[in-house]
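Visitor: predicted model and sequence below, questions to follow.
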Amino acid sequence: MDTVTLAAFPQAVALPPEPVWRLTLDQYQAMVRSQILTEADALEFLDGFLIPKMIKNPPHRISTQLLRQVLEAWIPEGYYVDSQEPITLATSEPEPDGAVIQGKTTDYRDRHPGGAEVLLVVEVADATLARDRGLKQRLYSAAGIPHYWILNLVDRQLECYSNPQPGAAGGTYGDYAVVGEGEAIVFPWEPDGERQEATDKTRPVVGDLL
């Protein structure tokens, strides 16, 4: 696993050339409650904008399912795994492909989990790779989510971001590591002693998710 200090990926959000109406989180949630927006619209609310979701191709669908299976097998006590369900941030309600969330599902009957309750978010990226490295990274780090992974289907690797710095240029992660297709996955909640056993053959490798 190669580890570097992250400073390379662009953080700015390119605004449309024409005037647009930027929604607040309250406005967006009111539109959902009143069914002005529904699941059929296939939109994601990111940084005040309604952005079309990408159509899922078979590799994306399979990797998302494999990711959930692996996370559920290695999840820490007191957390649960969710997939493609909303989490509420200051200006967004993204629907990450994987999330490790504090508590249990029934703790969130009246609201979606917030950033402070999310230990790890994961995006499965092919056509959305630039967005996941840029806008999504900025939103997740600004929310203080400790760990963000991108399962990169294009380059067949796992990109691991940690050490969020919410005040840095709108939010960024200070540390970044790449785990190759044949390398073992080390989960951020594991004790340091267990991290040393990353070559254990029972441990999943990135290729198991591809």
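Guide: Received the coordinates, thanks.

Visitor: alpha carbons only for contacts and neighbour counts from here, please
Guide: Fine.

Visitor: give the buried residues for the longest helix seen in the chain.
Guide: The longest helix of the chain (DSSP state H) is helix 58-74. Residues of helix 58-74 classed as buried by neighbour count (16 or more other Cα atoms under 10 Å): His60, Ser63, Thr64, Leu67, Arg68, Val70, Leu71.

Visitor: correct me, but the fourth one touches Val100?
Guide: If I follow you right, that is Leu67. No - taking Cα atoms under 8 Å as the definition, Leu67 is not a contact partner of Val100, at 11.4 Å.

Visitor: mutual contacts of the two, please.
Guide: Between them, Leu67 and Val100 share no contacting residue under Cα atoms under 8 Å, 6 or more residues apart in numbering.

Visitor: Val100 contacts Val81, doesn't it?
Guide: Yes - here Val100 reaches Val81: they are 4.7 Å apart, a contact under Cα under 8 Å.

Visitor: also this one, for the comparison:
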Amino acid sequence: MFSPASGYREMSIARTHHRFSLADYEQMIDQGILTESDRVELIRGEIIEKMSIGELHAACVKRLNRIFNVRLVGKTCVGVQDPVRLGNSEPEPDVTLLTPRDDDYADGHPEAEDVLLIVEVADSSLEFDRVVKREIYAENGVVEFWILNLLDRTLEVYRQPQADGRYDEVRVLSSTEKTDLVRLPGEEFVVADFFPPLG
């Protein structure tokens, strides 16, 4: 429509989204077109900028890393913001527990069958993690996905992935509750330990 006030014709402009394959994306990284300073990840074939990490977010990632490395020594390989290949996506979850391998995945990024647990630490990214990331993880058969919710100081536990992007088992645990791990039976964690002390 024409706007007399502006003197310009208003029009709807369709934006074209370019899709990238995993091979395209990894080639851009190998060639230095994308570097660690770009802070991006491949989500459903699109290169998406990652959210900024605040102090509390960073502290919780450090705590998870320390707890898992101390408690699960020899049982798992702990990844921190490392890529995982999932269909046409290559997200970089905050923390990943992987099946141990002698090469520590030097021969290729882990895939869904290597994953014991994915954890996303969420404040500003909460809805993105609950919807987009959750669907990707479920569709690709990630057996267990946690969201450490910094806004409510709760842990959201997702299990029993379905091909349509749902998890059949969803629990929201308060900081006083405990959780175990599907793929590492016998290990139990208190949710409060994942957060720095209040005050």
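Guide: Structure's in. What do you need? From a predicted model like this one, the values you see are computed outputs, not experimental measurements.

Visitor: picking that back up, equivalent range in the second structure for the longest helix of the first structure?
Guide: Counting by TM-score structural alignment, helix 58-74 of the first structure lines up with residues 55-71 of the second structure.

Visitor: quick one: average offset of that stretch versus the first structure, please.
Guide: Comparison of stretch 55-71 of the second structure with the first structure after fitting gives an average deviation of 1.2 Å (mean Cα distance after the TM-score superposition for the first structure).

Visitor: can you give the contact residues for that stretch?
Guide: Val78, Val80, Asp94, Val95, Val121, Ala122, Asp123, Leu150, Asp193, Phe194, Phe195, Pro196.

Visitor: how about JSON lines for those residues, with distance to Glu135 of the second structure and neighbour count added?
Guide: Converted to JSON lines, those look like this (distance: Cα to Cα, whole Å; neighbours: other Cα atoms under 10 Å):
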{"residue": "Val78", "distance to Glu135 of the second structure": "23", "neighbour count": "23"}
{"residue": "Val80", "distance to Glu135 of the second structure": "21", "neighbour count": "16"}
{"residue": "Asp94", "distance to Glu135 of the second structure": "17", "neighbour count": "24"}
{"residue": "Val95", "distance to Glu135 of the second structure": "18", "neighbour count": "22"}
{"residue": "Val121", "distance to Glu135 of the second structure": "16", "neighbour count": "24"}
{"residue": "Ala122", "distance to Glu135 of the second structure": "16", "neighbour count": "21"}
{"residue": "Asp123", "distance to Glu135 of the second structure": "18", "neighbour count": "20"}
{"residue": "Leu150", "distance to Glu135 of the second structure": "21", "neighbour count": "17"}
{"residue": "Asp193", "distance to Glu135 of the second structure": "27", "neighbour count": "15"}
{"residue": "Phe194", "distance to Glu135 of the second structure": "24", "neighbour count": "22"}
{"residue": "Phe195", "distance to Glu135 of the second structure": "26", "neighbour count": "21"}
{"residue": "Pro196", "distance to Glu135 of the second structure": "29", "neighbour count": "11"}
